[in-house]
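*Asks:* Sequence unavailable; structure follows:
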């Protein structure tokens, strides 16, 4: 959470993170009062001229909540906050991992709100610069988060023991013709099979 936060921010944040159906009347009233106070502050601010701007300011959670990504590079330094400076010092693979993992966690958390929703994420040229061991671990994480991945790549065949199954469609073009077809393969965690 950011510095110089409005009174009651910590309690309001905790309430916002709860499933709304589990809030009792007292908690609903506390959350209502917190938002009412933010609206009153926005109304008193002369820089927000319209009610739309006032509401936008009230509901802009980035003014009173932030996500901090911390990484442990395994070099004995422990967890460090991912700043622009640290991000710039990372290798290409480390950068990809540091940026993808929080997004995967956020998507999985979002899908928890609607358990029956398809849990699909789509990525283009996934994990460029990430070594084979780390790719396998990332695919294991995607499986643990119960996310279904659709990806495009000209080099990734997803043959990792951590990945229990995937269908691969390789695009094949004809000799000098405009015809395009696909060759289908499956990976079952141990073997690549032409379908």
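*Replies:* Received it, and whenever you're ready, just let me know what you need. Note that the coordinates shown come from a computational prediction; the quantities given were computed from them, not determined experimentally.
*Asks:* Only C-alpha atoms from now on, for both contacts and neighbour counts.
*Replies:* OK.
*Asks:* Report the contact partners of the spatially closest residue to residue 159 that is not a sequence neighbour.
*Replies:* Nearest residue to residue 159, sequence neighbours excluded (Cα to Cα, 6 or more residues apart in numbering): residue 187, at 6.4 Å. Contact analysis of residue 187 by Cα atoms under 8 Å, 6 or more residues apart in numbering lists 158-159, 164-168, 193.
*Asks:* for comparison:
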């Protein structure tokens, strides 16, 4: 993935990005004044576009740098690691490959968000929830995706009708299997632990 500036952003945004790349303590007085003027013009533009909105809304619109950039996703083939293709509707990927790419983007975004959050809240969980995990992804890839979650230091909760998650690439896991008999009310739950090699049924 690449995070880059939109091609059609105006000159003020480009100037602001260049100035914000340098630490505030290293900017000259002239650069600081230029940055202030650039951001002030953006606030005024937001006010003219929606005069009825409050000042806080104008600030959010004018200073939301996320709208200045865009993500571009590229596909790298294992057979040709030096070659990359931009991911578009015409890239020609199978449904399974598309699923894997969407998981990779999701994992990377979740890890980046958790890392940023951890700078101010160190004990915040790095947690991702996946319902019907890895559907339509071939089985050999399941463990590789699990390994990526581990490498990104993400805790995860997976639900699935067929996956247990006991892949050699994942060093530890708690597994809960829910069993239901249509003739009996309620659901029975079995608790297993996984240590990367063996799955063990835990006593009730």
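*Replies:* Thanks, I have it. Bear in mind the structure is a predicted one, so any value in this text is a computation, not a measurement.
*Asks:* how close does the alignment partner in the second structure of the residue nearest to residue 159 of the first structure sit to residue 7 of the second structure?
*Replies:* Matched to the second structure by TM-score structural alignment, residue 187 of the first structure sits across from residue 194. Going from residue 194 of the second structure to residue 7 of the second structure by Cα to Cα, to the nearest Å gives 49 Å.
*Asks:* what's the neighbour count on the closest residue to residue 5 of the second structure other than its chain neighbours?
*Replies:* Of all residues not flanking residue 5 of the second structure in the chain, residue 69 sits nearest, at 4.2 Å (Cα to Cα, 6+ apart). Residues within reach of residue 69 of the second structure, counting by other Cα atoms under 10 Å, total 14.
*Asks:* my guess is residue 69 of the second structure contacts residue 8, does it?
*Replies:* No - the criterion here is Cα atoms under 8 Å, and residue 69 of the second structure misses it with residue 8 at 10.1 Å.
*Asks:* From the contact counts, what lies against the longest helix that the second structure contains?
*Replies:* If you go by DSSP state H, the second structure has its longest helix at helix 95-120. Packing partners of helix 95-120 of the second structure (3 or more Cα pairs under 8 Å, 6 or more residues apart in numbering; DSSP states H and E): none among the helices and strands.
*Asks:* Following the chain onward from it, which element is next?
*Replies:* Using DSSP states H and E, the helix or strand that directly follows helix 95-120 of the second structure along the chain is strand 127-130.
*Asks:* Where does that next one end up in the first structure?
*Replies:* Counting by TM-score structural alignment, strand 127-130 of the second structure corresponds to residues 120-123.
*Asks:* ok, average deviation of that stretch from the second structure?
*Replies:* With mean Cα distance after the TM-score superposition for the first structure, stretch 120-123 of the first structure departs from the second structure by a mean of 0.7 Å once superposed.
*Asks:* Give me the contacts around that stretch.
*Replies:* Here stretch 120-123 of the first structure makes contact (Cα under 8 Å, 6+ apart) with 147-152.
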